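Participant: The sequence isn't on hand, but the structure is:
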């Protein structure tokens, strides 16, 4: 029997997931979008088999419901519609920060409904339905959040969601729920803030355009994420702000170390050692992010 995935939010991630599931799996996919014109386009393109501007028919018509709105909106909406879920249904989400949404789900989820969160590590500087495509998740990370201590967690559901990620081309990582937001603060949210800081420092004053005209690939590569949708990143980073603050404190400690190395009267020897260690760490990155299935 074909299972149905209902996706609440047909933006970049939600619509890309819908398209990928329609192409690479046997799931039926239905969706919610706030605007009728998005529903119409999604139906015309075959992104979903049904599209609604109301959330209720997506919940009642799906076996797996994916919350793909911004994290704060996901939480508010789930609180409003939790009573619609029936035993055996699956709730998941694709948020970049998990703690707030997960807390809301655990507080309001009906008995017998399962909740396993996922985080597809995919995206773009641009958002919205028009940027969505079926191969967004190819060779990208797909995190499945484990939380055995919660009654709503189900290992069988976790395996199904992991299989879903494999089917759309992702590599699977399992992470404990309690660690996820701390890890992502370090590898995603804090780096985004640093990109914003760097580009503002380099180009934010009256000499900025001249300096940036002299830049090469290094500035573009290291500040790429600063071109991301500000409203989306504001919510992601502020929603995980305590972990981001801790990550920034770690950066401040590293900056203090580097300042000491630059003050050292050793012809740059200790600085060279620091740069060599950083290179060794960076060179491990490709081996840690290849497909390990």
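Facilitator: Perfect, I can see it now. These figures come from a predicted structure and were not determined experimentally.

Participant: can we go C-alpha only for contacts and neighbour counts from here?
Facilitator: OK.

Participant: now the helices for the protein?
Facilitator: Here the chain has its helices, by DSSP state H, at 12-24, 36-44, 56-61, 71-81, 99-108, 155-167, 177-184, 190-203, 208-213, 217-222, 230-239, 241-263, 269-283, 285-288.

Participant: Can you pull out the residues in contact with the fifth one?
Facilitator: The contact list for helix 99-108 (CA atoms under 8 Å, 6 or more residues apart in numbering) reads 71-72, 74-75, 78-79, 82, 115, 117, 150, 152, 177-178, 181, 239.

Participant: quick check, distance from it to the centre of its chain.
Facilitator: Mean C-alpha position of helix 99-108 versus that of the full chain (CA atoms, centre = their mean, to the nearest Å) differs by 17 Å.

Participant: take the one below as the second:
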């Protein structure tokens, strides 16, 4: 039986999922995509990420077996309220949101019986956004979190995973709270920090031109995701604020300790800071390198 998948937001993540599944499943899957503009619809169709694109919510989600929410996080709940009246009994709702507790808190009270929500978070991305940046291999070997504590039955999980396994992602199960804490440390605080480094450069005033001449691959790599979609990241900070602010304060304390050691001329303490960091990072990469492409 042909699977009908509706992608809400055919951008980088939604578009990449569409490209992957059309490449792997061909005519065994029919993909509809909700796009805001005619230009986005045309590009999604041209690239082959969807079989049908529309700005009409009902036309996109009606009769869909699986609905994949891939909008910025703060747009997901309002969008869900729009699509719920048009979902069929037994439909599976999943998402690509980077924060999970906020979504579940708002979704659980409006989700009708017979509509199964399975929270997800593919830990992948690029500094560019939009379906033009989408790629069929975006998920390959990347961590993809599936949250199991949202009440969906095992058969719904298996139906969803039968489709998502084609992404060749590395799937793992986490509860909602642990997901949000870990995502903050691994992805969200680093992004805030990268943006801060760009801001620091921007505030260098008269040194800007000289700094730019010195900026090589290291600066480019370190600040890569500072070029990511601002709407997405603002929403992430608003919906995982407790974990992000707590970890930023922890980071602030670490930097404060380093500042004190440098100001005191304590080379041994500074050396220990770098040596311990190198040892820990090397151990992490050795342990995980064969399992995941780390973000």
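Facilitator: That came in fine, so what should we check first? All values reported here derive from a predicted model rather than from experimental measurement.

Participant: ok so, going back, any chance of TSV for the helices of structure 1, columns mean neighbour count and distance to residue 131 of structure 1?
Facilitator: Putting these into TSV (neighbours: other CA atoms under 10 Å; distance: least, CA to CA, whole Å) gives the following:
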stretch	mean neighbour count	distance to residue 131 of structure 1
helix 12-24	24	6
helix 36-44	16	12
helix 56-61	18	23
helix 71-81	16	20
helix 99-108	16	25
helix 155-167	18	20
helix 177-184	18	23
helix 190-203	18	20
helix 208-213	12	28
helix 217-222	12	21
helix 230-239	16	15
helix 241-263	15	28
helix 269-283	13	30
helix 285-288	9	26
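
Participant: With distance to residue 121 of structure 1 as added columns, please give these in CSV.
Facilitator: Below are these laid out as CSV (distance: least, CA to CA, whole Å):
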stretch, distance to residue 121 of structure 1
helix 12-24, 10
helix 36-44, 23
helix 56-61, 25
helix 71-81, 15
helix 99-108, 17
helix 155-167, 11
helix 177-184, 10
helix 190-203, 14
helix 208-213, 30
helix 217-222, 18
helix 230-239, 14
helix 241-263, 18
helix 269-283, 19
helix 285-288, 14
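
Participant: and the closest residue to residue 83 of structure 2 other than its chain neighbours, how many residues sit next to it?
Facilitator: Ranked by CA to CA, 6 or more residues apart in numbering and with sequence neighbours excluded, the top spatial neighbour of residue 83 of structure 2 is residue 57, at 6.3 Å. Counted with other CA atoms under 10 Å, residues neighbouring residue 57 of structure 2 total 18.

Participant: The nearest residue to residue 186 of structure 1 once chain neighbours are set aside: what's it in contact with?
Facilitator: Once flanking residues are discounted, residue 186 of structure 1 sits nearest to residue 247: 5.7 Å by CA to CA, 6+ apart. Counting by CA under 8 Å, 6+ apart, residue 247 of structure 1 makes contact with 185-186, 190.

Participant: sorry, back to before: which one of the helices of structure 1 lies nearest to residue 122 of structure 1?
Facilitator: helix 12-24 (7.8 Å; CA to CA).

Participant: ok, residues contacting that closest one?
Facilitator: Here helix 12-24 of structure 1 makes contact (CA under 8 Å, 6+ apart) with 7-9, 27-30, 46-48, 68, 94, 122-123, 127-136, 164, 167-168.

Participant: Would you list the buried entries among these?
Facilitator: Among those, those scoring as buried are 7-9, 27-30, 47-48, 68, 94, 122-123, 128-129, 131-136, 164, 167-168 (criterion: 16 or more other CA atoms under 10 Å).

Participant: Please flag which of these sit within strands.
Facilitator: 7-8, 28-30 (DSSP state E).

Participant: No further queries at this time; thank you.
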